[in-house]
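Participant: okay, predicted coordinates and the sequence, questions at the end:
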Amino acid sequence: MKNIFIFLTVICLFSCNSSKKSDEKKLKIGATMLSMQNEFIVNIADEMQKKADELGAELIIVDAERSPLKQIEQVESFIAQKVDVIIMNPIEFEASSPAVTKALATKIPIINVNSATSATPTAFVGSNDVESARIAMKFIADKLGGKGNMVMIHGLMGQAAQLQREEGAKEVLKQYPDIKLIAQQTGEWDRAKSMDLMQNWIQSYGDKINAVFAHNDEMGLGAVKALQAAGQKDKVLVISVDAIKDALASVQKGELNATVFQNANQQGAGAIETAVKIAKKQPFEKEVLIPFELVTKENVGGYLK
């Protein structure tokens, strides 16, 4: 009887210690996202949650609501909570940078996902936004035969994606002197604002516009809606970036002429995988770049789920 009691006590102690060790090993990751009103960002966040659940990590996701100040405060809150790793989806290239500096000063690793900051984080997981614009602009140049007028709808000014997509677009434009950029303005990544902006351009330029490059699909779809209302969509090319569900459906219908696929799933999963490797002191890549892909009516079927 005494031996059985000792045996059960040992089993209990072993299980309690194992359980305690298991609890201690659970990693805590804090993530601050640009805006949970943006479909593409939500797709990244959903994939982050799925991967965190799969790897047994606790993930706290907060919405910075397009405010760099709020984003910095959220990072400060994660620092106070002593999370193991912070993931940031930066709102602005410069204005979100202090968050990176603050995290690194407290020895908490910070990963930028999808967008960059001027301050260098522990790691970056995303895509080369310059390349997305090169793909879009080469599509426009080919379809226009190297000649025509275009307008460009920018993302939120000062954000890395906006800066880099502008850079890529203007780099290609230099190769095609007969394609004129006759107007450019921000649509702030927003469908309704871009629809209003496009309506204003239609009133100003009439049928002089041959193509639209929108920095994301929300804005591209806004432009399509404005052109349809004006009866001009058949005469104007529209291409945008991200390949969200609405954009893929629009490409399939022949409304949006093309979109540039950006892999939200790989970005989200990659951010969590990198965070876990860093926390466990395992080797990790400081920069994970996921390629963009052109999606047209001819190949859209492969991207629809």
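Facilitator: Ah, there it is. Numbering: from 1, shown residues only.

Participant: going forward, measure contacts between C-alpha atoms and count neighbours the same way
Facilitator: Fine.

Participant: and the spatially closest residue to Glu293 that is not a sequence neighbour, how far is that from Thr296?
Facilitator: Excluding its sequence neighbours, the residue lying closest to Glu293 (C-alpha to C-alpha, 6 or more residues apart in numbering) is Phe261, at 5.0 Å. Phe261 sits 10 Å away from Thr296, going by C-alpha to C-alpha, to the nearest Å.

Participant: before we move on, the earlier item: and the residue nearest to Glu293, what is it in contact with?
Facilitator: Taking C-alpha atoms under 8 Å, 6 or more residues apart in numbering, we find Phe261 in contact with 241-243, 292-295.

Participant: and the strands in the stretch 51-200 of the chain, which stretches?
Facilitator: 58-63, 85-88, 110-113, 123-126, 148-154, 179-186 (DSSP state E, counting those that start in this stretch).

Participant: and these: which comes nearest Met198?
Facilitator: Closest to Met198 of the strands of the stretch 51-200 of the chain, according to C-alpha to C-alpha: strand 148-154, at 8.7 Å.

Participant: in this structure Gly220 contacts Ala214, no?
Facilitator: Yes - between Gly220 and Ala214 a contact is recorded at 5.0 Å, counting by C-alpha atoms under 8 Å.

Participant: ok so Leu294 is a strand residue?
Facilitator: Yes - judged by DSSP: H, G, I helix; E, B strand; the rest coil, Leu294 forms part of a strand.

Participant: can you report how many residues neighbour Ser15?
Facilitator: Around Ser15 there are 12 other residues, counting by other C-alpha atoms under 10 Å.

Participant: presented hereafter is structure B, for comparison with structure A:
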Amino acid sequence: MRNNYSRLTATAGLLAAGALVLTACSGTASSDGGGAASDLPESVDLKGQTVASLFTSLNNDYYSSWDQGAQRAVEAFNGEYVAMTNEGDPATQISQFQQQVDAGVKIIFVTAPDPSSVGEMARIANENDVCFANTWESVPWESPFDFGDQYVTYHSNHSYQAAYDTVVSLFDEMGGEGNFVHLTGHPGSTPDTQRTLAVDDALKEYPDITLVDRQPGEWNRDDSRNAMAGIISRSGKDIDGVFGQNDDVAIGALNALTEAGIEDVPITGMDGNEGTMELIQAGDIYGAYSSLPQWSAGFSFVQALDACMSGETPAPLNRQLWSGGIFVTADNVDEYLDTYVGDNDPYDWVKMSRVAYPDDWDPQNKVEVLNMEEMWSWEPQPAGYELPEEYSAALPELDATNAEWDEHWKLLRRD
């Protein structure tokens, strides 16, 4: 990886028709979180250069939070932030990515609407010396090593573990028995598949929980409301618990249950959006797992930034990472809202950077090495497949790498 810093140039308005674009000039604030640091180290000062974030939509609370964290993080490094949405169309995202590259942008971090666009963006990045970081979606058994050094990092919340812990809490809230409905997300997406596997594994451990129905909620309130209404029509009102694959799905289920006059059904979601937290406060939703969307966006950006500023590709085990989150119920919802949501910005974004703080960088969340064989255990390996050589050679250092991440986590520590 060549040092791209000297080649960073500002975007000059080459934007896709119909795409939502937000730009913000960098500000001046302290490095304690929120805004650009007045004592920003020269090694990571973007000096107004453009950084692009590509994601699905702002008509979704999760991505609104992602956008907020992304902007705050970029501005903390004196960058000019550009956001572009694809409204669920992979081809649009690829076009937007190419246009940002053509405009000279050298740091791009994304979430994809599904895995299909990731490989093409990685190819474009590698051919054009763009530092590319990707969150959530990936084709099974594919990795950054398949595309070159410019695909800096693939990062995902540990969706299987998060969903398993969430649904077990829901089953316990149901008293370990009763009729259960599972509303999924978009079939085929990476987190949807892993969350469904987690629910299935939990069901095996709770024989008195009956899966009444499972329908796709498509990550949004309208589809999930319609799906839940159909389940109620077919199966009746004897429903004791609902697992929504994300927060909007959970809220859609709640809306359908309310319209049918069904009350006091524990519902869980996964995202950690402000509206969901307010429903938890009101007692309408039992709980939701937060993958800390603002943090996820900023962390993804910082991984790409460090690679660009240093000219060095991360160590092999740091190119695929899992992160943690918080399960929120009535017991901790007030603290969560006061710390992580809306105008609250608890993160010291610059402190996340290993380039800015070589000795005392801090991820400010749980981070660990993504285990490829565990991550993709549900999908058979392609014929003749072998784990990437660099990754396999580094596996003896897995425990030490995880320990390093853990030792550096000081701010916002949750034990």
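Facilitator: Everything's here; your move. Note that the structure is a prediction, hence the values are computed from the model and not measured.

Participant: tell me how far the equivalent of Thr258 of structure 2 over in structure 1 lies from Thr186 of structure 1.
Facilitator: When structure 1 is aligned by TM-score structural alignment, Thr258 of structure 2 is paired with Gln228. Per C-alpha to C-alpha, Gln228 of structure 1 is found 21 Å from Thr186 of structure 1.

Participant: in terms of neighbours, single out the busier of the two.
Facilitator: Thr186 (19 against 14).

Participant: isn't the more buried one up against Gly155?
Facilitator: Yes - counting by C-alpha under 8 Å, Gly155 is a contact partner of Thr186 of structure 1 at 5.6 Å.

Participant: what range in structure 1 matches stretch 230-239 of structure 2?
Facilitator: Mapped onto structure 1 using TM-score structural alignment, stretch 230-239 of structure 2 spans residues 200-209.

Participant: start and end of that stretch, how far apart?
Facilitator: 12 Å.

Participant: same check, this time on stretch 21-32 of structure 1
Facilitator: So stretch 21-32 of structure 1: terminal residues 28 Å apart, C-alpha to C-alpha.

Participant: contacts for it next, please.
Facilitator: Against stretch 21-32 of structure 1 from outside (C-alpha under 8 Å, 6+ apart): 56-64, 71, 74-75, 78, 83-89, 275-276, 279.

Participant: for structure 2, which helix is longest?
Facilitator: Longest among the helix segments of structure 2 by residue count, using DSSP state H, is helix 293-310.

Participant: and that helix, what does it pack against?
Facilitator: Here helix 293-310 of structure 2 touches helix 61-76, strand 107-111, strand 131-135, strand 151-157, going by 3 or more C-alpha pairs under 8 Å, 6 or more residues apart in numbering; DSSP states H and E.

Participant: try 10 Å this time
Facilitator: strand 50-55, helix 61-76, strand 107-111, strand 131-135, strand 151-157, strand 320-323, helix 333-340 (3 or more C-alpha pairs under 10 Å, 6 or more residues apart in numbering; DSSP states H and E).

Participant: what residues in structure 1 pair up with the third one?
Facilitator: Structural correspondence for strand 107-111 of structure 2: residues 85-89 of structure 1, per TM-score structural alignment.

Participant: what of the second one?
Facilitator: Residues 39-54 of structure 1 are where helix 61-76 of structure 2 aligns, taking TM-score structural alignment as the criterion.

Participant: buried residues in the matching stretch, which are they?
Facilitator: Within stretch 39-54 of structure 1, the residues scored as buried using 16 or more other C-alpha atoms under 10 Å are 39-52.

Participant: which single one of those residues is nearest to Val300 of structure 1?
Facilitator: Among the buried residues of stretch 39-54 of structure 1, and counting by C-alpha to C-alpha, the member closest to Val300 of structure 1 is Phe40, at 17.5 Å.

Participant: wait, the closest one sits on Ala247?
Facilitator: No - in this structure Phe40 of structure 1 lies outside contact range of Ala247 using C-alpha atoms under 10 Å: 11.1 Å.

Participant: re the thing from before, mean shift of the match of helix 61-76 of structure 2 relative to structure 2?
Facilitator: Comparison of stretch 39-54 of structure 1 with structure 2 after fitting gives an average deviation of 1.1 Å (mean C-alpha distance after the TM-score superposition for structure 1).

Participant: figure out how far that stretch is from the centre of its chain.
Facilitator: Counting by C-alpha atoms, centre = their mean, to the nearest Å, stretch 39-54 of structure 1 is centred 11 Å from the centre of its parent chain.

Participant: just stretch 223-232 of structure 1 next, same as before
Facilitator: For stretch 223-232 of structure 1, the distance to the chain centre is 27 Å (C-alpha atoms, centre = their mean).

Participant: residues in contact with it?
Facilitator: 153, 187, 191-203, 206-207, 209-210, 212-214, 217, 219, 221-222, 233-240, 250, 255-257 (C-alpha atoms under 10 Å, 6 or more residues apart in numbering).
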